[in-house]
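Visitor: Got a predicted structure plus its sequence, pasted below:
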Amino acid sequence: MNEWQGLSEFIAVAETESFTRASQQLKISTAQVSRQIQWLEERLGVKLFYRTTRRVSLTEAGQLYYQSCRPLQDALHDAERSLSQLQSIPQGTLRVTAPVTYGERQLMPVLNRFLQEYPQLSLSCDLTNKKMDLVEGNYDIAIRLGRLENEDLVAHRLGTRRLYTCASATYIDHHGSPDTLSELSRHSCLVGTLDYWRFRDSRGERMIRIHGRLRCNSGAALTDAAQRGLGIVQLPDYYVKPYLDDGSLREILPNFAPADEGIWAMYLPGRQLSPKVRILLDYLAAHL
């Protein structure tokens, strides 16, 4: 018994609500579609469709069967496509979106090297701090940083970023360095888009509300302000690590540093990844 017999015809009729349109989609005769559906109903012992002169619709049993069969057909197509793509050369255009500063400082140098190594591929990259819709923008991958919201996307972890709390030697000489989280309230903090900072102590994660003379949604501007001694800042490593390394900034409250945050590649669920997307994901995971 061929358990797949009639499955393609059944799904086509269920989705087109027409034996004629199903036959056109499958490029077979309407009579053949009808025979396969009849055979399937006899084998299953249930009626799958209501038929009238005007329309074809699923019965309750047909709806249940369709919900189970559709993923099976998709999986079969994906399996066949993955075999055909196994030896294929990745080609075409990749569309990627990522946050601006992370994209400029971390991502684009890696992507530029990727293009050098894979000259048959092209890249379209939108750097924006706006969370872009992958379907609407036709993106293959979206880079997300930090904590993920509940999104109907697949998350592929590429690496981590670390948040540093730091200040300049000038600020520390004039105002001292806090030793506890409670002492932050007596200091001038450089405020970004959020009015709290993340820390971690023996009780777990802590959110500490902060205040100061300067608020700005630019990490680069806050880094400059910190270097000038205007206050304490908390920023990801790609903003401040070079200045921590050369000594122009010093880490504050290292014993309370929060856990590292994830760097993620997000993509749409449900289908086998194309070779070009798979090879880009592997490359980013290896080089970021």
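Guide: Thanks, I have the structure now.

Visitor: contacts, neighbours, all on C-alpha from now
Guide: OK.

Visitor: these two touch, right, Glu17 and Val56?
Guide: Yes: counting by C-alpha atoms under 8 Å, Glu17 touches Val56, with 5.0 Å between them.

Visitor: This protein: strands as residue ranges?
Guide: Assigned by DSSP state E, the strands in the chain fall at 49-51, 56-58, 92-98, 121-127, 141-145, 154-161, 163-167, 190-191, 196-201, 204-209, 214-215, 233-236, 250-251, 261-267.

Visitor: what angle sits between the fifth one and strand 92-98?
Guide: Going by axes from the mean of the first three to the mean of the last three C-alpha atoms, to 10 degrees, strand 141-145 is angled at 20 degrees with respect to strand 92-98.

Visitor: Show me what strand 141-145 is packed up against.
Guide: strand 92-98, strand 261-267 (3 or more C-alpha pairs under 8 Å, 6 or more residues apart in numbering; DSSP states H and E).

Visitor: TSV for the ones you listed, including distance to Leu48?
Guide: Output for these, formatted as TSV (distance: least, C-alpha to C-alpha, whole Å):
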stretch	distance to Leu48
strand 92-98	42
strand 261-267	35
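
Visitor: of all these, which lies closest to Leu148?
Guide: strand 261-267 (8.6 Å; C-alpha to C-alpha).

Visitor: one more structure, for comparison:
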Amino acid sequence: MNEPLEKMAIFAAIAEHGSFTGAAQALGRSKSHVSASLSRLEEELGLQLMHRTTRSLSLTEAGKVYLKHCQELVRSAAEGRQAIRSLQEEMVGHISISASPSFGETHVYPLLSAFKELYPQVTINLDQSDGLVDLKSGDFDLAFRGGRVVNPDRGGHGLDPDLVAIPLVKGHMIVVATPDYLAAEGTPHHPDDLRHHNCIGTDFEVNNLGWPFLIDGEIKRRTVPCDFTVQRNSLIKIRTLQSHGIGWMPSYILDRELRAGELVLLLTDYQSPPFDIYLTYAYQKVLPLRQRRLVDFIKAHFADMDTIEIR
């Protein structure tokens, strides 16, 4: 680093660590070098940047203004180094991905397996959870999520400006039952008919939130009777296939069963609009090569798929 830029970086380090000693340790320089660098910088600028006492350092008004520019310089230099390193990286390292259990099993796992075949030196962790994960904590690199991309620090509300959200595909929540169940109990033709059937879903959706339907041009929710609630789409699917009732779940886990006629699609005239499925990650100016390759791989897979079809 040339001398003017070095002095700016040293000043930023002094402000960050609050002392000459802390800055010197962080930079691997002597305390005297750090102190002298600040003095030379102030002399060149003709302004005092920091108040000095025997016990503390504090920024002057000029120092506060100048510090912002110095910090931006340090950040830009670090990003530049990372950009160059990414060009030289090999496809090695670890990637941790979060996805809901149902979408993870049906779509994400096959994708990651194919990616792993291409890049065997990359290690992968797929975490399957319905809960929101904090992508800014560093525990996860990528996440697949349906609906809006929210900030868990705000209780799950509000779009998160610190995340990149790439819309991949649209999904549907659908109502289904087996032919045997319908033969025995009859076929509902309107959402209100569900009150006469046993339904299968999660406790919150069945008893509190209600299933959403498009009725008279508006989304209206209906709570439905249910004698056995579960917390996973995979279990809703199993009980529905066992003819215990009418199930409500994502279309993307039912492709084979709908094709084979094992399940019948119901109430299609009242189906709620599709929801977006996103690939999300914390914003970075320069992504590590392995993460950038995986993002491109995922985008290419979904590029020609507008909606996960209902067969």
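Guide: Right, received. Where do you want to start? Just so it is clear, the model here is predicted, and its values are computed rather than measured.

Visitor: if we can go back for a sec, mean neighbour count added to the strands of the first structure, as CSV?
Guide: Output for the strands of the first structure, formatted as CSV (neighbours: other C-alpha atoms under 10 Å):
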stretch, mean neighbour count
strand 49-51, 15
strand 56-58, 18
strand 92-98, 19
strand 121-127, 15
strand 141-145, 22
strand 154-161, 17
strand 163-167, 25
strand 190-191, 26
strand 196-201, 17
strand 204-209, 14
strand 214-215, 15
strand 233-236, 22
strand 250-251, 21
strand 261-267, 21
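
Visitor: closest one to Thr180 of the first structure among the ones you listed?
Guide: strand 196-201 (10.1 Å).

Visitor: so what does that closest one touch, helix or strand wise?
Guide: strand 204-209.

Visitor: how about Gln242 of the second structure, what's its partner in the first structure?
Guide: Using TM-score structural alignment, the partner of Gln242 of the second structure in the first structure is Arg228.

Visitor: Can you give me the separation between its match and His77 of the first structure?
Guide: According to C-alpha to C-alpha, to the nearest Å, Arg228 of the first structure and His77 of the first structure sit 60 Å apart.

Visitor: Endpoints of stretch 146-162 of the second structure, how far apart?
Guide: OK, stretch 146-162 of the second structure end separation, C-alpha to C-alpha: 18 Å.

Visitor: isn't Pro275 of the first structure right up against Gln85?
Guide: Yes: in terms of C-alpha under 8 Å, Pro275 of the first structure counts as a neighbour of Gln85; the distance is 6.8 Å.

Visitor: Compare the two (neighbour count), which wins?
Guide: Neighbours per residue, other C-alpha atoms under 10 Å: of Pro275 of the first structure and Gln85, the larger number sits with Pro275, 17 against 13.

Visitor: nearest residue to that one other than its sequence neighbours?
Guide: Spatial nearest neighbour of Pro275 of the first structure, excluding adjacent residues (C-alpha to C-alpha, 6 or more residues apart in numbering): Pro90 at 5.2 Å.

Visitor: if we can go back for a sec, contacts only, for the match of Gln242 of the second structure.
Guide: Taking C-alpha atoms under 8 Å, 6 or more residues apart in numbering as the criterion, Arg228 of the first structure is in contact with Ser168, Thr170.

Visitor: Equivalent analysis for the one 4 residues further on, please.
Guide: Applying C-alpha under 8 Å, 6+ apart, we find Ile232 of the first structure in contact with Thr165, Cys166, Ala167, Ser168, His187, Ser188, Cys189, Leu190, Ala226.
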